[in-house]
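# Okay, predicted coordinates and the sequence, questions at the end:
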Amino acid sequence: MCKVLLIDDEEMILQLVEQALHRLDYSVETAENGRKGIDKFDAGIYDLVITDVCMPETDGNRVVDHIRHSPRNRTPVIGMSGTPWKLANHMFDRVLSKPFQLDRLMETAKTLTLRAS
């Protein structure tokens, strides 16, 4: 079973994406901001990280930068953003512009987790 870390400051997005990933039989842990997401990433092992880009405290660019400089730097990361022009780097494996189709997210998650295994 794939384990996914989902980071977003919008509760509704967390719930919708978590439900979609459960349909793929993925185990999902959530974090409501980038700082908590980094803490969870450091404490666990994940097959995929999905993060919002624009969040208070620590944004998704810092999350992906932290992951890429960690011992598990090859963990696939999907960035989600309603403002994709604010992406500060190209370290994401994929970027989905909000709003996006849940089917597209699920297909992207499947592709990245199959490639990582």
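Received, thanks.

# alpha carbons only for contacts and neighbour counts from here, please
Fine.

# Where is the longest helix in this protein?
helix 102-116 (DSSP state H).

# which strands and helices sit next to that helix?
If contacts are counted by 3 or more CA pairs under 8 Å, 6 or more residues apart in numbering; DSSP states H and E, helix 102-116 sits against helix 11-22, strand 48-52.

# After the last one, heading C-terminal, what element do we hit next?
Scanning forward in sequence from strand 48-52 by DSSP states H and E, the next helix or strand is helix 60-68.

# Alongside the first one, take a look at this:
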Amino acid sequence: MATVLVIDDEDMVRLVLRQFLERQGLEVIEAQDGDEGLRALRANAVDLVICDLIMPRADGIGTIMHIRRAMPAMKIIAISGGGRSHAMELLKVAEQMGADHTLGKPFTRDQLRALVGVCLPDRQMAVPPPHPR
């Protein structure tokens, strides 16, 4: 089973991501900020990191840079919603600093499912049932 580390300071975001990812058959580890995320990464076998960019104490950009230096092959998805134009600028910086993919909040389940599928190609993601007509 693939393991995803979700780093976000918002409890509700972590809860929603955990529930969604677990329904996809993934194991989820949570961290409230970059420092806690880096400790969790050192203590666990992780296949993918989903990291918010705007967090107190240790922000996402620094966390992504640290992960990329320490674990060059780690797959990283950066997420942010801190003001639409500001979020887009931060997401571009996150890609320059090592994020494999980015998502602006709010994002859809389908967008997240697609990126997780790209990052974990050996992991079959659950396909949602078709919408009733």
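Thanks, I have it. The structure displayed is predicted, hence computed values, not measured ones.

# And the TM-score between them?
After superposition, the two chains reach a TM-score of 0.91 (TM-score structural alignment, normalised by the length of the first structure), with 115 aligned residues with a CA RMSD of 1.5 Å.

# quick one on the thing from earlier: who wins for proximity to Asp103 of the first structure among the helices and strands packed on helix 102-116 of the first structure?
helix 11-22 (8.3 Å; CA to CA).

# How about the closest one, which residues are buried there?
14, 17-18, 21 (16 or more other CA atoms under 10 Å).

# what does that helix rub up against?
With contacts defined as CA atoms under 8 Å, 6 or more residues apart in numbering, helix 11-22 of the first structure is touched by 6-8, 27-28, 30, 32, 102, 106.

# What's the PyMOL line that selects buried ones from those residues?
Applied in PyMOL, the following selects the buried portion of those according to 16+ other CA under 10 Å:
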select buried, resi 6+7+8+28+30+32+106
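
# mind putting the contacts of helix 11-22 of the first structure in TSV, distance to Val49 of the first structure included?
Output for the contacts of helix 11-22 of the first structure, formatted as TSV (distance: CA to CA, whole Å):
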residue	distance to Val49 of the first structure
Leu6	6
Ile7	8
Asp8	11
Ser27	12
Val28	10
Thr30	10
Glu32	13
Leu102	16
Met106	13
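
# would you list the contacts of helix 11-22 of the first structure in CSV and tack on distance to His66 of the first structure and secondary structure?
CSV is the format used below for the contacts of helix 11-22 of the first structure (distance: CA to CA, whole Å; DSSP: H, G, I helix; E, B strand; the rest coil):
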residue, distance to His66 of the first structure, secondary structure
Leu6, 15, strand
Ile7, 14, strand
Asp8, 16, coil
Ser27, 22, strand
Val28, 20, strand
Thr30, 17, strand
Glu32, 17, coil
Leu102, 26, helix
Met106, 24, helix
